[in-house]
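>>> what follows is a predicted structure for the sequence shown.
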Amino acid sequence: MNQHMPPEPVPFIDIGAQRRRLGKSIDEAVGRVLAHCQFVNGPEVTALEQALAQFSGARHVVSCASGTDALLMVLMAENVGRGDAVLCPSFTFCATGEAVALTGATPVFVDVDEATFNMDAASLKRGIVTARKLGLKPRAIIPVDLFGQSADHDAIAAVAEAEGLFVLDDAAQGFGASYNGRRLGTFGRATATSFFPAKPLGCYGDGGAIFTDDAALAERLRSIRVHGQGADKYDNVRLGLTGRLDTVQAAVLLEKLKIFDGEIAARNEAAERYSRGLGNVVTVPLLAAGCTSVWAQYTIRLPKGVDRDGFAAALKAKGVPTAIYYPKSMHQQTAYRDFPVAEGGLSASERLSADVISLPMHAYLDAPAQERVIAAVRSAL
């Protein structure tokens, strides 16, 4: 072998390894859909919704076309719109604030806790004050279970209750995690998740779901999912979307859900190996008391003065890919920088955007590959 050949890269997320593990089961599941030809709202969609309800503990599950649609559909079902404010963390993927802005409501960005990356209840309170000062009506809070770890749902629920707001949990990265012994999907008025292929539970395209214990809300969501239809498909009783999950994707997810618990355990083992191997050279992620994570990402913070681009390049040269979630917090992005931010600013979000970097993480990350990652990180520092 040529000694100048770069080493085979460690996969950042290894969908291929999972595909090999599932073997023929997914081919057969998709084959059943190809045989019955019910590509929209086929039997697998209902079966998946029932399986997800059982897994999460939520009474009602409404599958949909993406995690963004999941957020948007709940806001539509609750008639959130012009003049309303919805409180969102700034350090998250843009879909959280995007869904709010699409309704005509105003996202008001609040800060996060630097240790957990999740919504900071003190900044949330300041954000509600800011919204009211601007003449907006605070309606909802969208905490995010970022990188796989549950947000502090008790603290957020207490603020929501005191202020008369509803909570929509954005569990796009956290589905499968728990908070104080309860799985995500059972907090707030509703929970939204994403089945984008890179997510811990991902399909082979776009997909999402909404979890709620509110039967009337679930009924409105099912109407919104199909253009707002009423009892008759050509009598549309509200504005809606084409928000359905394809039957093929439901078939894929049913097979993946069967191995999801085992994969979560494997992700947690990988996270522990990283923490042991890197805890004394970088800031490793912290699990808050009462929280578990599905480790959608394993995100470290570099020591002060380390050049992040140079660090990433050094790892890449050793076949170790990295990613930055998120180089700009939402309030720093072109489309969102004119929306209000909580009084006192969002300094934690800004600091995180400047020094976080994510390492390879998936359920099939074996110890030898991880040792390579750990050695590369240590030598780059």
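Perfect, I can see it now.
>>> CA only for contacts and neighbour counts going forward, please
Noted.
>>> tell me the helix or strand right after the longest helix that the chain contains.
For the chain, the longest helix by residue count, based on DSSP state H, is helix 260-278. Next along the chain after helix 260-278, taking DSSP states H and E as the criterion, comes strand 298-301.
>>> just checking, what packs against that next one?
strand 356-359 (3 or more Cα pairs under 8 Å, 6 or more residues apart in numbering; DSSP states H and E).
>>> helices or strands next to the strand it packs on in the packing?
Short answer (3+ Cα pairs under 8 Å, 6+ apart): strand 356-359 packs on strand 298-301.
>>> which residues are contacting the strand it packs on?
Here strand 298-301 makes contact (Cα atoms under 8 Å, 6 or more residues apart in numbering) with 147, 271, 282-285, 352, 355-361.
>>> which among the residues you listed gets closest to residue 374?
Checking the contacts of strand 298-301 against residue 374 with Cα to Cα, the nearest one is residue 359 at 9.5 Å.
>>> ok but residue 210 is inside a helix, no?
No. Counting by DSSP: H, G, I helix; E, B strand; the rest coil, residue 210 falls outside a helix, being strand.
>>> list the contacts for it?
So residue 210 contacts 61-64, 70, 74, 190-193 (Cα under 8 Å, 6+ apart).
>>> run the last query once more with 10 Å
By Cα atoms under 10 Å, 6 or more residues apart in numbering, the residues touching residue 210 are 49, 52, 58, 60-64, 67, 69-71, 73-74, 168-171, 185, 190-194, 218, 221.
>>> put this next to the previous one:
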Amino acid sequence: MKVPMLDLSEQYASLKSEVLEALDSVMSSSQFILGDNVKKLEADIAKYSNVSHGIGCGNGSDAIHIALQAAGIGAGDEVITTPFTFFATGGAIVRAGATPVYADIDPVSFNLDPNEIEKHITDRTKAIIPVHLYGQMADMVRIREIADKHNLIVVEDAAQAIGAKQGDYTVGQLGDAATYSFFPTKNLGAYGDGGMVVTNNDDIAEKSRVIRVHGSKPKYYHSVLGYNSRLDEIQAAVLNVKFPHLDTWSEQRRKHAEFYTSLLNEKVSEHVQTPVIVEGFYHVFHQYTILTERRDELQAYLKENGVATMIYYPLPLHVQPVFESLGYKEGDYPKAEKAANQALSLPMFPELKEEQQQYVVEKIAEFFAK
């Protein structure tokens, strides 16, 4: 059996007629940039996030940068974030002119540990970027309390967590801003790049809209140094077709995660640590990620047997070569480093079949039995 990491073909087949109709409508309108589709998506995603504003942009990486710049983060500032995340988080901080300062993770949720934050706060600290990794929110209640105590901005990197919750709080409600990615592999994915900033802060929203169009307002008059990062109509049209299905897809992911966990705990609990849904949190399982000491050997064995897996992420930010000048070294963040050495993400998408999951777990059990 072949089990892909992600298969978007079945999803497309189920939505094909709607997608093609939406694309034809865009082509016929000849309105390709910041038109009605973008406006509708911005309004719908903002409402879904329980905030006032959505600002579509070119991709999730730009969304973080735009939010930081709009919040006034720049040269000389420090931004505390997790070292266990995709490069875009740290890259956006540096692109904004600030310096990333890392704090270790909670090994249960893989997210930024609130208990680690305050020890890294200095008089130059201006913001915190919690990353809601794999589809589960960081502890935003505690992070918001810390931010308020020290007068810090909070920008939530929610690229993997649209629809996630902590209690009654959605992504974006407790941050000064939150950012989404609509990369094709995301839970709500476009057919190309796309991203969005969502916020309740009118000033951040207005500045984000200006920054995404070269800092221009009115047109051709440039008050700030912005850049070209707009969500285009074609991608927005696709996302408008997909968005009504998001909650159903999230529930399917959660069902698959529950099935994986029951099988893995039954067959290989002594070898594999399964994901934990923190009490009171709603996990949308962008990824289903296990921990195992024999990660690389297991990945190779699964590949030999037709099972695709991914490692998110093999090298934490603090030891990435591009950040060498920051002076971090291996051993500085042991929990993040352990996760980077042991994390393995298994196939996960709404249309995943139970027999595919059973095959994946069979092969994992077979590996450890050998």
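Perfect, thanks for sending it. Predicted model only: the values in this text are computed from it and were never measured.
>>> need the TM-score from the superposition.
The TM-score (TM-score structural alignment, normalised by the length of the second structure) is 0.95; 363 aligned residues with a Cα RMSD of 1.4 Å.
>>> returning to that earlier point: in CSV: the contacts of strand 298-301 of the first structure, plus neighbour count and distance to residue 306 of the first structure.
Below are the contacts of strand 298-301 of the first structure laid out as CSV (neighbours: other Cα atoms under 10 Å; distance: Cα to Cα, whole Å):
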residue, neighbour count, distance to residue 306 of the first structure
147, 25, 23
271, 23, 23
282, 17, 10
283, 16, 13
284, 20, 15
285, 22, 18
352, 24, 14
355, 19, 9
356, 19, 11
357, 23, 12
358, 19, 15
359, 24, 16
360, 21, 20
361, 24, 22
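>>> with respect to residue 111 of the first structure, which of the residues you listed is nearest?
residue 352 (10.7 Å).
>>> okay, strands next: where are they in the first structure?
With strands called from DSSP state E, the first structure shows them at 60-64, 84-89, 106-110, 137-141, 166-170, 178-179, 182-183, 190-194, 208-212, 298-301, 356-359.
>>> all helices for the first structure, in order.
Secondary structure of the first structure (DSSP H): helices at 15-22, 24-36, 43-56, 67-77, 95-102, 121-133, 153-163, 215-225, 247-258, 260-278, 308-317, 347-355, 367-380.
>>> what span of the second structure is the first one aligned with?
With the alignment judged by TM-score structural alignment, the segment of the second structure matched to helix 15-22 of the first structure spans residues 8-15.
>>> residue range for stretch 197-207 of the first structure in the second structure?
Using TM-score structural alignment, stretch 197-207 of the first structure pairs with 184-194 in the second structure.
>>> same check, this time on stretch 74-87 of the first structure
Using TM-score structural alignment, stretch 74-87 of the first structure pairs with 67-80 in the second structure.
>>> in the matching stretch, which residues are buried?
Going by neighbour count (16 or more other Cα atoms under 10 Å), the buried part of stretch 67-80 of the second structure is 67-74, 77-80.
>>> likewise stretch 339-356 of the first structure?
Buried residues in stretch 339-356 of the first structure, counted by 16+ other Cα under 10 Å: 340-343, 345-346, 348-350, 352-356.
>>> what sits against residue 261 of the first structure?
By Cα under 10 Å, 6+ apart, the residues touching residue 261 of the first structure are 55, 176, 294.
>>> same deal with residue 167 of the first structure?
Per Cα under 10 Å, 6+ apart, neighbours of residue 167 of the first structure: 86-87, 139-143, 153, 156-157, 159-161, 187-191.
>>> list buried residues within the residues you listed.
Applying 16+ other Cα under 10 Å to the contacts of residue 167 of the first structure flags 86-87, 139-143, 153, 156-157, 159-160, 187-191 as buried.
>>> how about residue 51 of the first structure, what's its match in the second structure?
Residue 51 of the first structure maps onto residue 44 in the second structure, by TM-score structural alignment.
>>> what about that match, neighbour count?
17 (other Cα atoms under 10 Å).
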